[in-house]
Every structure is written in C-alpha cells, then in structure tokens.
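[1] My questions concern the predicted model and sequence given below.
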Amino acid sequence: MNDYLSQVSALIIKHLESSPLTAQEQQELDAWLEASPQNKALFSRLTDPAYVREALQRMHSYNAEAGWQKIQYAYTNPTAVAPMQRSPQWKYWVAAATILVAIAGAALLYLYFPGKTTPIAATNVPQPAKDIPAPAVSKATITLQNGKRISVDSLSIGTNALQEKTAIQKTADGQIAYTGDEASNTEMHFNTLTNPRGSKVIQLTLNDGTKIWLNTESEIRYPVAFTSTSREVEMKGEAYFEVAKDAAKPFVVKSNGTAIQVTGTHFNVNAYMDEVSLNVSLLEGGVKVSKGSNTVTLMPGEQAQVNDNIKINAQADMEQVMAWKNGSFSFKGEDIYTTMRQLSRWYNVDIHFKEAVFEKFYGDISRDKNISSVLKMLETTGSVHFKTAGNMIEVYK
C-alpha cells in the first residue's frame, strides 16, 4: 500500500477507535471523503455494525481464522481497543471494524480509485495447458425447514421431497420448482437455496409461479408456500426475479436492510456486500424500494442505488445489468477491482493485488470461457498482467 493509502487507513482506524483526530488529520480525512462518492460509501460501510459483521463473516468463511481470533481477543480484552463509555457490543464491532480495515487495507481502499480507460480487444485467445474452467455443474444446495441440506446436483429428475403439501421438483435442465396448492398448506415452512462461488446460475420457481435466477455466491430464503397476506423472501448476493402477478399479495424482497415491494414485475437485485451499493434494476412493471424512512418508486429502465440514501439512475444499462444471466461479463468502464470481484465469484479464485492498478475495461466476454482466456483479453489493454498459481490470481502492472 502506498504512503497516502496507509495514512487514510490509519485515519479510519483512529476514527473507529474514537481517538481524537488532530485538526490536520481531520482535514485529511475530510478531503478523502469529499474526493468521491465511493469514498463516502466505503467510510459509511466501515462504520456500520451490520456491514462489518457481514464482511467479517465472509472473510472468516474464506479461512481468515487468524483474523477472527484477533477479533475475539479484542472483544475479551478491553485494552485491545480505546476505552469508550458504550456497551460491550459497541466495543465488539468497533474492534471488528478496526481489524477489518487493517486486514482489508489496500483491497478496500484501492477499490475506489479512478483510472484510465482502455477497450478490451475482442479476440480469440488460445488457452494454456493449466487452466480454470467456467462452472460446468450446479453446486447449489437446498436447506429444508428441519435443517437437512440437499445437493441440487444429486437430485433426480422429478419429485424429490415434500414440504408440508408442496413438492420439490427438479426439471430435466436442472431447474428447481415448488408445486402444490397453497391453500392446502397450513404452516409457514422455509427453505434456503444457496449457490456458492464457482457454481452455475440456478433457476428456482416458487409455489406461486414466481421465477428466480440466482447468481454465484448468492442465497435466497423463501416460504415453501405463501400462506400469509404477503409474499416475502430474503436474499444475499444477486438474483433476477420474474414475479407472478397477485395484487392481493405483494411480493417483498429483503436484503441488507432494504425492502423491494412489487405485485408482478421483472427486476434484478445486486446485493453483494463487497460492492459500492445495493442496486435494484427494473426491466418491466414497477417496484418500490425502501430503506429506513427513504422510499422511491422505479420506472422501467431505472436503477435504485442504495447506501445510506437511495439514488435513482434513470439511464441504467439493462443489457449490462442482465449480462450475468445471459451468459457474459459486460464491462463498461469497470475498474480492475470490480472486474476481478466478478471473476473471483464465478471461477472461485482468490485475487491478490501486488500493486495498485489504475485501469478500466470496456467489452463483453463469454462466461463460458476458461479463466485464462478472460485474463488474456484483459491483458490486451497493456496496462495489467496476471499470474496464476493454483486458485490464486496475482494482479500487477
């Protein structure tokens, strides 16, 4: 990390510890915050207990055991953080956020730096002998009401299980569908569909006929049958919805403190925790997006960008939004960090930045290609290079 970014990290950590900043330090932190909306969004997330907790859970799941042990130590040893007249829970998340900044450092801060733009050459690139292929099978799992976990790939075609009076079926093309008479279900049972990194996109049809496409590293929790006056689901990651119309039962998607309400429409939700904002993109129909006291109504072609507030992008590129569902990566000015996060999820690889790379990309690349072909295309810009070692991709100039 260069000296400037090291200083910014130190200032954020000092702020989280409630240590007083000098006038010059406060001026430096304010200047960084005002430099871009992305900086403000990052700072807001690092001071949000819910985001810190979720991010640390993600880091822990990626074998960050040492970091987690440090957090536990900070929680059980008050001297690990600056004394504060606040609850133990407050001490916990401040310590957690402090360690998160220290661990994530360069990756979190470099993420938001602007750079030059260079188009990707749309050429066919030969693949090297050692390679990481695109996902060929579904690694998704269904967790039933009783906690039993079922691998979707292991299910046979046809009816596989009953929840209440609803059947779980697998179609010939690998889709999962819930079928049955909603009125015959007397209790609310929930299932969870989890699609991990390195897994194909999976399609789910709910009992009401709503269709959902779940991207990699995503999860959705839903009732087996909608027995109440509303239809509510919870999700993480990214999903595309084609909601069955039912004016009497609004359909509500909840994610990261945001609620999206519709009666029947098509929309995409990108709620990955490591992205700058939660984005709701409307293709047809209408949706209401709410967070706290803020509520907006979208028209087709608009996108709600949710942070502390909700901003509407009236000229969202829906082809780019839907590229993942349609089998491609679509880059239209994305920086290297946004680009590599997409590759990391799809190919289940870890990314290590050897140094700051100021590069943006333009172009479309099939998600069916092996990762070497994608990296070679990115390298045609001439400003970024990659080295693959097992499941680790190193990025350097």
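    Right, received. Where do you want to start? Please read these numbers as outputs of a predicted model, since none were measured by experiment.
[2] contacts and neighbour counts: CA atoms only from here.
    Noted.
[3] Residue 172: neighbour count?
    10 (other Cα atoms under 10 Å).
[4] take the one below as the second:
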Amino acid sequence: MKINQHIATIIRKYFDRKESNAERKSLYEWYDDIDNSQKITPERIARLKALNAARLFPLTRPKQVKRLSTFVKVAAAVLLLSGLGYIGLQYYENQQEYVMGAAELAKITPGTDQATITLGSGETIDLENIKLNDSLKIGNTVIYKDEQGQITYAAVAEGLNTADIYTENILQTPKSAQYKVMLSDGTKVTLNAESKLIYPAHFASGKDRIVTLSGEGYFEVSKTSDSRKFMVKTKGQLTEVLGTKFNINAYANSNKTVTTLAEGSIRVQSDNHTIVLQPNQQTVLKDGDLIKQHIDATTAIGWTEGYFYFDNTNAAEIIQQIGRWYDIEVEYDGKTPITYSGKIPKNLNLGKLIELLNYADIKAKAVSNKNNKKKLVIN
C-alpha cells in the first residue's frame, strides 16, 4: 500500500501533536479506508503496541474505541510503505528524547580557543594550524601567535603604503569557542563564542579606526599618538572611544545590543539617541530605544576571565550563554520566571554545570535522541 505525500505529512504532524482539525479529519478518513489485507510481523506489532500509549497508534476518535485488529491495520498501512519506508515507527523512535546520564554529560566539554580568519582575498585560515610562537606572512602583513595563543597583527615596514594591508579581515569563532586578537594599533579584542569581527589588517594613518562586530566582544582600546577615534559598528549602533575597556553584546539572534563600560569613557550612538557612559554603566538598545543603566561591569566581562557571571539574570539569557559555550541546543518553557545571581566556572563539563544549576534551584537536564540531537532543557 502506498501513502501519498499529503497523508505522510499529516502523520508526521500527528506524531508531534501539531495537526490541525482539518488534517485530523483527513487522517481519520484515510484511517477508515485502510485495506484489512495488509500484514505485519508479530515483532513489529509488539513494538507498536509499546508505542501506543504515546499516541503514535491507534488514531482514537472522540467517543470511539478501536480494537487491536484495527490498530494492527493502521500499523501495517504506515509501515508497509512504498518509497516512504518506516515512516511511523522510525520517525517516532528517532525523535524520542531520553535524559542523558552522567557518563554522556561528562563527554560534553566546554569551549576552547578556536577561530578562523578570512583574508581580503577570500582565503580562510584555521588558526589552530598556526603553532604557538609561530607566524604567518600574508602579503605585507604578519600574523603572529604568542605563547597564550593570542593572534597579533603587524605590518611589514616596507609595505606600509601599499593598498593590500588595508583590506578587511574577518575573525570568526564557532559555537563552543572564543579567541583573542591584537589589532595592528595595539587594541586587544576577546571574541566570544559564535561571534564575528571585521577589521583591516592595518589601520590607515590619519583616519578613524573602525571595526564591525556581530556577537560579543571585549575591547581594550589602545590610544594613538594622534588621538584617532576607535569605533565599533553593531546592528543599529555605533560606539566611539579613544582609549578604554568595554564589552559589547550584539548577537544576531538577540533583540537587543548591550554595551558595558569597564574603564574610561565611551559614546554610544543609535539612530535617535547618543549616550556617554562612565565606568560601571551600560546602554541597552532595544526596539530603537537606547537606555542607560548602572551595573557591576564584572558581570558583563566575566566571560573573558573564565566565568559565567549572572546578576539577577533570567533563565532564558542564562541558557543562551550556556548553549553557545557548549554548542548545545537550549529550551526554556518560560512558564515559571527564574532569575539567578552568581558565577559559574566555564571549564566544567556539562554534567557538573547541570549539577550547579540544580543546586541553585534552576531545574535543568540534558536530553538526546537516536539522531544524537542534544538539548539542554530548563523548566
């Protein structure tokens, strides 16, 4: 027996409890027309009966009870497909989640120093391929990796006036990674997980120093002899400084941009507002509005020192940070408002981290399925 694609789609929705009333009606009509002659092995019957309680089979109409023979008929119709294979059983079983045990959780380790650089030519370099205390010469630019793994840019003296050293480079970190870079002017940037920094290999003399950030970065801006401004572009915002230390959180999948000042002074501009920050102040840009608030800057820059710092932080933001660092999908039902204050080491495996969250009354667990799709759940 064949099942058309329309019915197959409804079946999948039914497994996930996402079918509409009209789709359920179509499925019931298809159900009643199943050929009684279809056969199924006793082994598959046993497996399907075990899944019955989870709503896979049978399709139960209101005020109507189906006998086992009808259940077997439906099972046969779904399993004995031409072209679609084991649509019912395999799809359902592969999606079923189980709570991961301590041994599995211990294998999910925290992030590391990892990134790539994309050059102006389009070539991408995996920075893991550059050894410590080694360098890479690209045109008129030298990229050096020190003992701590930080990348430093320097221009070859005889090439300062050539055009290629001003081309844009892109430093990009994946999930579960961060990286440090020293730009050609001496400015240090620590890039958090799943972030991207666009900058020139060498800043042109006499012009403002401009970089673009997506994600999160901590900046320690170096002053220049001619007091050139350093500017960071993010979505809907421009941050202007001379010499200072600050953090910007501007992830593409977030509805806000948060800029926090640790030292010095910065000017933050949006389309309609301009705010000057002093240390331990931050701006939040959301829905076009730019507001200023006081904060302990440590909570914003703690990630650069090996900790998650939380100050009355809601659970949705907490698990987003954790998800990026451990490269795991996250889920929070949001039914119970949860906030947390404190710090958690970033070098723990996921199992130890979950223990700490549970100890703090944040009910967390990690689940997986046969497709090895892992997820951190807070409810």
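    Structure's in. What do you need? Because the structure is a prediction, the values reported are computed rather than measured.
[5] now what about the TM-score between them?
    Remark: TM-score between the superposed chains equals 0.66 [TM-score structural alignment, normalised by the length of structure 2]; 269 aligned residues with a Cα RMSD of 2.1 Å.
[6] So which bits of the longest strand seen in structure 2 are buried?
    When structure 2 is parsed with DSSP state E, its longest strand is strand 209-220. Buried residues in strand 209-220 of structure 2, counted by 16 or more other Cα atoms under 10 Å: 209, 210, 211, 213, 214, 215, 216, 217, 218, 219, 220.
[7] which bit of structure 1 covers that strand?
    Per TM-score structural alignment, the counterpart of strand 209-220 of structure 2 in structure 1 is residues 231-242.
[8] Now do the contacts for the residue minimising distance to the centre of structure 2.
    In structure 2, the centroid-proximal residue (Cα atoms, centre = their mean) is residue 324; its distance is 4.2 Å. By Cα atoms under 8 Å, 6 or more residues apart in numbering, the contact set of residue 324 of structure 2 is 175, 176, 193, 194.
[9] helix or strand for it, which one?
    helix 315-326 (DSSP states H and E).
[10] Please work out which residues of structure 1 line up with stretch 275-283 of structure 2.
    Stretch 275-283 of structure 2 corresponds to residues 296-304 in structure 1, going by TM-score structural alignment.
[11] And for stretch 182-192 of structure 2?
    The aligned range for stretch 182-192 of structure 2 is 205-215, by TM-score structural alignment.
[12] in structure 1, what residues pair with the helix or strand just after the longest strand of structure 2?
    The helix or strand immediately downstream of strand 209-220 of structure 2 is strand 230-234, counting by DSSP H and E. Residues 251-255 of structure 1 are matched to strand 230-234 of structure 2 when aligned by TM-score structural alignment.
[13] which residues in the stretch 1-150 of structure 2 form strands?
    For the stretch 1-150 of structure 2, the strands defined by DSSP state E, counting those that start in this stretch occupy 98-99, 112-113, 116-118, 124-126, 134-138, 141-145.
[14] Could you export those strands to a markdown table, including columns for mean neighbour count?
    Formatted as a markdown table, these follow (neighbours: other Cα atoms under 10 Å):
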| stretch | mean neighbour count |
| --- | --- |
| strand 98-99 | 14 |
| strand 112-113 | 17 |
| strand 116-118 | 18 |
| strand 124-126 | 13 |
| strand 134-138 | 14 |
| strand 141-145 | 20 |
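[15] do you know which of those strands lies nearest residue 234 of structure 2?
    strand 116-118 (19.2 Å; Cα to Cα).
[16] contact partners of stretch 319-333 of structure 1?
    117, 201, 213, 215, 240, 268, 281, 339, 360-368.
[17] Just the buried residues from those, in ChimeraX please.
    Applying 16+ other Cα under 10 Å to the contacts of stretch 319-333 of structure 1, the buried members can be selected in ChimeraX as follows:
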select :117,201,213,215,240,268,281,339,360,361,362,363,364,365,366,367
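[18] Now, the contacts of stretch 319-333 of structure 1 that are in strands?
    Using DSSP E, the contacts of stretch 319-333 of structure 1 in strands are 117, 213, 240, 268, 281, 360, 361, 362, 363, 364, 365, 366.
[19] Residue 179 of structure 1 against residue 168, yeah?
    Yes. With contact defined as Cα atoms under 8 Å, residue 179 of structure 1 reaches residue 168; the gap is 6.7 Å.
[20] Could you verify my assumption that residue 264 of structure 2 touches residue 245?
    Yes. Under the criterion of Cα under 8 Å, residue 264 of structure 2 makes contact with residue 245 at 6.7 Å.
[21] between the two, who's got more neighbours?
    In this view residue 264 of structure 2 and residue 245 are compared by other Cα under 10 Å, and residue 245 has more residues nearby, 23 against 15.
[22] Let me see the contact set for the more buried one.
    Listed by Cα under 8 Å, 6+ apart, the contact set of residue 245 of structure 2 reads 218, 219, 220, 221, 261, 262, 263, 264.
[23] Next up, the contacts around the first one.
    If I follow you right, that is residue 218 of structure 2. Applying Cα under 8 Å, 6+ apart to residue 218 of structure 2 gives the contacts 189, 190, 191, 245, 246, 247, 248, 301, 304.
[24] which of these sit farthest apart?
    191 and 245 (13.8 Å).
[25] Which residue ranges of the stretch 151-300 of structure 2 form helices?
    Using DSSP state H, counting those that start in this stretch, the helices of the stretch 151-300 of structure 2 run over 298-301.
[26] What is the equivalent residue in structure 1 for residue 120 of structure 2?
    In structure 1, residue 120 of structure 2 lands on residue 145 (TM-score structural alignment).
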